[in-house]
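> here are the coordinates; sequence isn't available:
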């Protein structure tokens, strides 16, 4: 799999044994749960998902909550200020103008987990990134 900028991604076997993924999401308001789940699975496959992580105002969206229910995982929410404080590889002027932080998916994945194992990837307009997390973290 490649990122939106053409970079090759590591295979899922690169995640530590026994770990789950914190999946960072960047979505527009009104994005439906089915679309989110399809995008997440396109990026992380059948990996165990420890949580979905996103901007606080997106965490209460019906589509995000529905996707979390389908994936049987909690949602972790972060403020724009928290996300903006995270050093990320990909920054977006568009996201910064729209929600007050230059990164949602990568920053949320990093805050919710550990090492980034999936760079920012855009699937059907949904931005996904993932970090490895140890169980129960």
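Structure's in. What do you need? The structure presented is a predicted model; accordingly, all values stated were derived computationally and were not measured. Numbers count the residues shown, from 1 in each chain.
> alpha carbons only for contacts and neighbour counts from here, please
OK.
> And the helices in the chain, which stretches?
With helices called from DSSP state H, the chain shows them at 33-44, 56-59, 62-71, 80-84, 93-99, 105-112.
> how close does residue 43 sit to residue 115?
Using Cα to Cα, to the nearest Å, we find residue 43 at a distance of 16 Å from residue 115.
> Please disregard the earlier target; I meant residue 133.
8 Å.
> higher neighbour count, these two?
Relative neighbour count places residue 133 above the other of residue 133 and residue 115, with 25 against 15, counting by other Cα atoms under 10 Å.
> contacting residues for the more buried one?
19-22, 50, 112-115 (Cα atoms under 8 Å, 6 or more residues apart in numbering).
> List the contacts of the nearest residue to it once chain neighbours are set aside.
The spatially closest residue to residue 133, leaving aside those adjacent along the chain, is residue 113, at 4.8 Å (Cα to Cα, 6 or more residues apart in numbering). Residues near residue 113 by Cα under 8 Å, 6+ apart: 21-22, 131-134, 137.
> Please compare the first structure with the one that follows:
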């Protein structure tokens, strides 16, 4: 598999989102990439969303449909609101900014993570869209993929279990 072509999926969810809503939203994302299974390098989100058992359950269930670009468990990169707020995105939202402290979760998280995992700036592959209370976006890394650094300021690394 061409790891450099793998996507970083950015995800944001309203509080109270269900695992079913997450899997439905991820299926909608897959539908925007017809053909082979979607190749995924990592999932990225805001730190407080990563604590949602429903979000993690939906990701666990749906990730079986993806072609993982990494060995082992899918990495979930969790960023603080402050770290995400410093990322320039194509579609910021003032209402999201008021609620969570950053004008973007899905787009900012995937762009930040894809930049971290590649050489140079990332590019947005799929602008944010919302379905069933879940916001999704996708970015890809520029250049050759880099190893995932265990410690990055403003980020926590989790594995999808």
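Sure, I can see it. Worth saying up front: this structure is predicted, and the values here are computed from it rather than measured.
> Next, the TM-score between them, please.
Once the chains are overlaid, their TM-score stands at 0.79 when taken by TM-score structural alignment, normalised by the length of the first structure; 121 aligned residues with a Cα RMSD of 1.8 Å.
> For PyMOL, write a command that selects the buried ones of the contacts of residue 113 of the first structure.
In PyMOL, the members of the contacts of residue 113 of the first structure classed as buried (16 or more other Cα atoms under 10 Å) are selected with the following command:
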select buried, resi 21+22+131+132+133
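> Specify which member of the contacts of residue 113 of the first structure is nearest to residue 59 of the first structure.
residue 22 (14.0 Å; Cα to Cα).
> In space, what's closest to the counterpart of the closest one in the second structure - neighbours in sequence excluded?
When the structures are aligned by TM-score structural alignment, the residue of the second structure matched to residue 22 of the first structure is residue 8. Excluding its sequence neighbours, the residue lying closest to residue 8 of the second structure (Cα to Cα, 6+ apart) is residue 42, at 4.9 Å.
> Map that neighbour onto the first structure.
Here residue 42 of the second structure is matched to residue 51 in the first structure, going by TM-score structural alignment.
> And the strands in the second structure?
Using DSSP state E, the strands found in the second structure span residues 7-13, 39-46, 67-68, 75-79, 123-131, 134-140, 155-159.
> Next, format those as a markdown table and append distance to residue 116 of the second structure.
Listed next are these as a markdown table, based on distance: least, Cα to Cα, whole Å:
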| stretch | distance to residue 116 of the second structure |
| --- | --- |
| strand 7-13 | 11 |
| strand 39-46 | 11 |
| strand 67-68 | 18 |
| strand 75-79 | 10 |
| strand 123-131 | 12 |
| strand 134-140 | 11 |
| strand 155-159 | 11 |
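> ok, now how distant is the closest residue to residue 5 of the second structure other than its chain neighbours from residue 117 of the second structure?
If the residues on either side of it in the chain are set aside, residue 5 of the second structure comes closest to residue 140, at 6.7 Å by Cα to Cα, 6+ apart. Residue 140 of the second structure sits 9 Å away from residue 117 of the second structure, going by Cα to Cα.
> Residue 122 of the second structure reaches residue 138, doesn't it?
No. Applying Cα atoms under 8 Å, one finds residue 122 of the second structure not in contact with residue 138, separated by 10.2 Å.
> Fine by me, we can end here.
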